[in-house]
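Undergrad: okay, sequence plus prediction incoming.
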Amino acid sequence: MTTLYLCHPASLDHATPHGHPERAERIRAIERALEDERFSALVREQAPRAELSVATLAHPEEYVAAIAEASPREGLVAIDSDTVMSPGTLEAVLRSLGAAVQAVDEVMSGNVANAFAAMRPPGHHAERRRAMGFCVFNQAAVAARHARKAYGAERVALVDWDVHHGNGSQDIFWRDKSVLYCSTHQMPLYPGTGATSERGDHDTIVNAPLRPGDDGERFREAFETAILPRIDAFHPDLIVISAGFDAHWRDPLANLQLTEADFAWATRRLMDLADRHAGGRVVSVLEGGYDLDGLSRSVAAHVEALMGR
């Protein structure tokens, strides 16, 4: 099984304030973890730079233009209460979009079985017209839309196991019956969305909130009862994963108790469904995860599962 790993040094150039949890060290920790000989078979490529217009797959042109105009020449510019842009941010987000698009291209073309894009900043909180929650553009949403536009994918399942609800992805796909958005997340917690009653115009939003303190058993139960059956019934042509690892028990921003084994299990279950419906096609994009040890261990388990181990 061939797995593509996409990254780029530009991810390190998106600067955040001192002490901010979404920091360049996250990528360095992942890079160190994937240097292990277990990952020697990974196909490694640097993320290409997407054109700014690629962001319009998920965001209106005026919002995309406003983000570009907000890019500072020096210092930091706040675009949300906890989201900033630095001189390196625009390049980082364009490389992140490029990674998402390249991952879809390689998977949909059959060049690789699946792909993991380890880029920052994350994206799943970015709504159609609003940056928030450390996120500027929504890379997972762009991946889903690119698969439909470029490859004619009729149905895409977007699965989000970040500990925070992906309000941005939900907002983007609320009226889109071609994308099934499924999320497990801690609730109550930022950003305050993600109730089971939030189902979208076409019943293609599936929220499975977890309570503070819930462990892997509860997480797996939510997957088994609420999410996997809906994906199975949806018959997706591609599965996209918003792979946040801040539900790990070590993470400082939440209170779930997942371990690396839980993320590996969820990866394999989604791969089983991809094998059944989508020719094995899975694209994973990094979201949160703010304890460096928990993040690196979880990413390693996720990528090992993608590699068929």
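TA: The structure has been received and is ready for your questions. Remember, it's a predicted structure, so these values are computed and weren't measured experimentally.
Undergrad: when you work out contacts or count neighbours from here on, use the C-alpha atoms and nothing else.
TA: Will do.
Undergrad: element containing the most centrally placed residue in the chain, please.
TA: The chain has S242 as the residue nearest its centroid, 2.6 Å off, counting by C-alpha atoms, centre = their mean. In this structure, S242 sits in strand 238-243 according to DSSP states H and E.
Undergrad: for that strand, packing partners?
TA: helix 139-151, strand 156-160, helix 260-277, strand 282-286 (3 or more C-alpha pairs under 8 Å, 6 or more residues apart in numbering; DSSP states H and E).
Undergrad: out of these, nearest to T56?
TA: Closest approach to T56 among the helices and strands packed on strand 238-243 (C-alpha to C-alpha): helix 139-151, 8.2 Å.
Undergrad: list the buried ones in the closest one?
TA: Neighbour counts over helix 139-151 (16 or more other C-alpha atoms under 10 Å) mark 139-148 as buried.
Undergrad: what's the answer for stretch 104-117, then?
TA: Buried residues in stretch 104-117 (16+ other C-alpha under 10 Å): 104-108, 112-117.
Undergrad: quick check: the farthest pair among these?
TA: M108 and A117 (15.1 Å).
Undergrad: hang on, the earlier thing: what's in contact with the strand holding S242?
TA: The contact list for strand 238-243 (C-alpha atoms under 8 Å, 6 or more residues apart in numbering) reads 124, 140, 143-144, 147, 153, 155-162, 270, 274, 278, 281-288.
Undergrad: take this one as well and set it beside the first:
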Amino acid sequence: MSIAYISHYKCQLHDMGEYHPEQPARLSAINDRLIATGLDMILRQHDARPAERAQLLHAHGRAHVDAIFRKSPEMGTVAVDPDTTMNPHSLEAALLAAGAVTQGVDMVMAGDVGQVFCGVRPPGHHAERDKPMGFCLFNNIAVGAYHALEQHGLERVAIIDFDVHHGNGTEDIVAGDDRILFCSSFQHPFYPHSGDNCEAANVVNTPLAAGSGGEEFRAAVTSQWLPRLAEFNPQLIFISAGFDGHQADPLADFRLIDEDFAWVTRRLCEQADISAQGRIVSSLEGGYDLHALARCVEAHVKALLGES
């Protein structure tokens, strides 16, 4: 079955400044790599549709959603947290980013495609139920997960987050909801200084020390995530695909390589084939070295395609 690539050029209009690491060039680098490798000819490409307010409210409080709409500037920029600003295009980009994930859910549930990769920004996994944080306005993956549960009637979905930063926002939203299994690996101690005190049974936090590489990461995935996934038997798997654990990334201290991201993707595909009819919806989170990011997305997409 084919794979969809959902993106939108307006996601590149969200701009937090020339020297901000979460920059529009991230999507340009990914798109250029897909073209250079010929993957653009294989993937079914779709423009993202904006998320509806009702979809956002499955994962966020009304006050948070209203605040993001209200703070959207007509010109210039406005800070919504110490690391996150909005320009006049940011709200639309954020709606498209969250909407891409719900659109991906609709596509895999209809059987149009087997897997989806959403090349969107701003990212989402730091956005909590009631506040933006860490480059994120809405929690794209959480919005998609609740769309799958509420609109498509699924009973069990899994969210796998291999970004180098803990998915604090996703944890804040889904902790205690036994319909969702959330697994997050992350450098610890490190921003956002969370993930070490959650007692919710549906959350599997996997902190790893600075300097951890493929051996440590793969061992943790094998011992902690894969057994829980098999037990949980998810009907759809979501991936918060952050590639800032790469050894070339300037913002963190993991030592992962391209193949480590391909490896974990293949393991998730194996579980999806067993319990979810192969259905996976993946969405871009972090990754700030442009060359490494582009290569890792290539490796991730090829693994979704079943290439070794």
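TA: Nice, I can see it. Keep in mind that this is a model prediction, so the values were computed, not measured.
Undergrad: just send the buried residues of stretch 104-117 of the first structure back as JSON lines, with distance to G194 of the first structure too.
TA: Formatted as JSON lines, those follow (distance: C-alpha to C-alpha, whole Å):
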{"residue": "V104", "distance to G194 of the first structure": "27"}
{"residue": "D105", "distance to G194 of the first structure": "30"}
{"residue": "E106", "distance to G194 of the first structure": "32"}
{"residue": "V107", "distance to G194 of the first structure": "29"}
{"residue": "M108", "distance to G194 of the first structure": "30"}
{"residue": "V112", "distance to G194 of the first structure": "33"}
{"residue": "A113", "distance to G194 of the first structure": "31"}
{"residue": "N114", "distance to G194 of the first structure": "28"}
{"residue": "A115", "distance to G194 of the first structure": "27"}
{"residue": "F116", "distance to G194 of the first structure": "25"}
{"residue": "A117", "distance to G194 of the first structure": "25"}
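Undergrad: mean deviation, the longest strand anywhere in the first structure versus the second structure?
TA: The residue-count maximum for a strand in the first structure (DSSP state E) belongs to strand 179-186. Here the mean offset of strand 179-186 of the first structure against the second structure after fitting is 0.5 Å, by mean C-alpha distance after the TM-score superposition for the first structure.
Undergrad: just how off-centre is that strand within its chain?
TA: 11 Å (C-alpha atoms, centre = their mean, to the nearest Å).
Undergrad: contacts for it next, please.
TA: 144, 155-166, 169-170, 173, 194, 204-212, 219, 222-223, 227, 231, 234, 247, 254-256.
Undergrad: what's downstream of it, the next helix or strand?
TA: strand 205-210.
Undergrad: dump the helices and strands packed on strand 238-243 of the first structure into TSV; add distance to R95 of the first structure as well.
TA: Formatted as TSV, those follow (distance: least, C-alpha to C-alpha, whole Å):
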stretch	distance to R95 of the first structure
helix 139-151	10
strand 156-160	21
helix 260-277	25
strand 282-286	12
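Undergrad: so for V299 of the first structure, which of the ones you listed sits nearest?
TA: Nearest of those (C-alpha to C-alpha): helix 260-277, 8.0 Å.
Undergrad: so the closest one matches what in the second structure?
TA: Matched against the second structure by TM-score structural alignment, helix 260-277 of the first structure falls on residues 258-275.
Undergrad: now, the buried residues of stretch 104-117 of the first structure that are in helices?
TA: 104-108 (DSSP state H).
Undergrad: pretty sure Q271 of the second structure sits against E231.
TA: No: using C-alpha atoms under 8 Å, Q271 of the second structure is not in contact with E231; the gap is 10.5 Å.
Undergrad: which parts of the host helix or strand of A29 of the second structure are buried?
TA: Using DSSP H and E, A29 of the second structure maps to helix 25-36. Buried residues in helix 25-36 of the second structure, counted by 16+ other C-alpha under 10 Å: 26-31, 33-34.
Undergrad: hmm, who's touching whichever helix or strand comes after it?
TA: Using DSSP H and E, the helix or strand that follows helix 25-36 of the second structure in sequence is strand 44-47. If you take C-alpha under 8 Å, 6+ apart as the criterion, strand 44-47 of the second structure is touched by 2-8.
Undergrad: at 6 Å instead, please
TA: Residues outside strand 44-47 of the second structure that contact it (C-alpha atoms under 6 Å, 6 or more residues apart in numbering) are 4-8.
Undergrad: go through those residues and flag which are in helices.
TA: Using DSSP H, none of the contacts of strand 44-47 of the second structure sit in helices.
Undergrad: residues near G192 of the first structure, how many?
TA: The local packing of G192 of the first structure (other C-alpha atoms under 10 Å) involves 12 other residues.
Undergrad: that one maps to what in the second structure?
TA: Under TM-score structural alignment, G192 of the first structure pairs with H193 in the second structure.
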